[in-house]
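[1] this one's structure only:
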């Protein structure tokens, strides 16, 4: 008999706490819906703040954790520019961290011209970079020629001789 009374009392306590949680959830939902219908954005924000402050610490722990996206600052961030020599050294390398700091083209002097086994040009330039031809075009390069390297579409690059209208597609290998 004692066991059944304690069992009934414990079941009633659980039932009452569940009903209280449903009532709390219902009142929270109705409060949020009333805030949602507010047309003035300042009043709507104040309403949401009031509903949020009404929650107790226990209710906040019971609520699911929601990860909010980071807020965006209204002030533009200041980008510190790298020295020009640093940008030239990273020109043509994959995974440059910030595309706003990329340069579109560079000029250099050819220091060495070689061919790989597939008869593609390998060009060394005076800023310690080596570029390899990737297309089938023909170009006559000599040591001492001034060349320009420029960005093309989809992360590729062109190499051309200064003063001439011919270019070839290249990739940086060193």
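    On my side now, so go ahead. These numbers were taken from a predicted model, which means no experiment stands behind them.
[2] could you use CA atoms for every contact and neighbour count after this?
    Fine.
[3] after the helix or strand hosting residue 25, next one along is what?
    Element membership for residue 25, per DSSP states H and E: helix 2-36. The helix or strand immediately downstream of helix 2-36 is helix 41-54, counting by DSSP H and E.
[4] which SSE is immediately downstream of that next one?
    helix 57-62.
[5] which residues are contacting that following helix?
    Helix 57-62 is contacted from outside by no residue at all, using C-alpha atoms under 8 Å, 6 or more residues apart in numbering.
[6] thinking again about what came up before, for the helix holding residue 25, packing partners?
    Using 3 or more C-alpha pairs under 8 Å, 6 or more residues apart in numbering; DSSP states H and E as the contact test, the elements touching helix 2-36 are helix 41-54.
[7] next up, a structure to set beside the first:
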């Protein structure tokens, strides 16, 4: 009986040791991933990183500012990618404008950016010409025409 108990204890001990080793390695990988998440400066991206780790979706790698070709291309996209040194205002040439089904204006500029009116300010049909988009409060943006004192709240769609 004592031999049987000793043999059972040895088998259980070896089984636990075998099971414990991969868990320790997995735990170390998780600790490294947690350190990587903690190093992310953007609070929203850091939260997404932690959520992906908990869900078991694998390592999360945030988009870096190097993926954005130029500062003007990053304007209005701060909530999508991590950016640095973006300007407070950009100047654009209007390529086209049309009204969507909700009566809001959709602007397309010559650099390929598309912006959508989000407020209810009534503007006369915009003319071709030089426009600017400036950063406003609470991560919003205002569209204005050069030489006019009118502004319209917009958000970037593309």
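    Here it is on my side, so go on. Quick caveat: nothing in here was measured; it's all calculated off a predicted structure.
[8] before we move on, back to that, which positions within the helix holding residue 25 of structure 1 qualify as buried?
    Residues 28, 32, 35 are the ones in helix 2-36 of structure 1 that count as buried (16 or more other C-alpha atoms under 10 Å).
[9] ok, now stretch 93-109 of structure 2?
    Here stretch 93-109 of structure 2 shows 94-95, 97, 104-109 as buried, counting by 16+ other C-alpha under 10 Å.
[10] can you list the residues you listed in a markdown table and add distance to residue 152 of structure 2 and secondary structure?
    What follows is the buried residues of stretch 93-109 of structure 2, written out as a markdown table (distance: C-alpha to C-alpha, whole Å; DSSP: H, G, I helix; E, B strand; the rest coil):
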| residue | distance to residue 152 of structure 2 | secondary structure |
| --- | --- | --- |
| 94 | 15 | strand |
| 95 | 18 | strand |
| 97 | 14 | strand |
| 104 | 11 | coil |
| 105 | 10 | strand |
| 106 | 12 | strand |
| 107 | 12 | strand |
| 108 | 15 | strand |
| 109 | 16 | strand |
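[11] just put those in a markdown table and tack on distance to residue 52 of structure 2.
    Compiled in a markdown table, these are given as follows (distance: C-alpha to C-alpha, whole Å):
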| residue | distance to residue 52 of structure 2 |
| --- | --- |
| 94 | 40 |
| 95 | 40 |
| 97 | 39 |
| 104 | 36 |
| 105 | 37 |
| 106 | 35 |
| 107 | 36 |
| 108 | 35 |
| 109 | 36 |
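[12] mind listing the helices for structure 2?
    With DSSP state H as the criterion, structure 2 has helices at 2-38, 43-55, 71-74.
[13] onto which residues of structure 1 does the last one map?
    On structure 1, the counterpart of helix 71-74 of structure 2 by TM-score structural alignment is residues 87-90.
[14] same check, this time on the second one
    Under TM-score structural alignment, the alignment places helix 43-55 of structure 2 onto no residue of structure 1.
[15] enumerate the positions of that helix that are buried.
    So helix 43-55 of structure 2, judged by 16+ other C-alpha under 10 Å, has buried residues 45-46, 49-50, 53.
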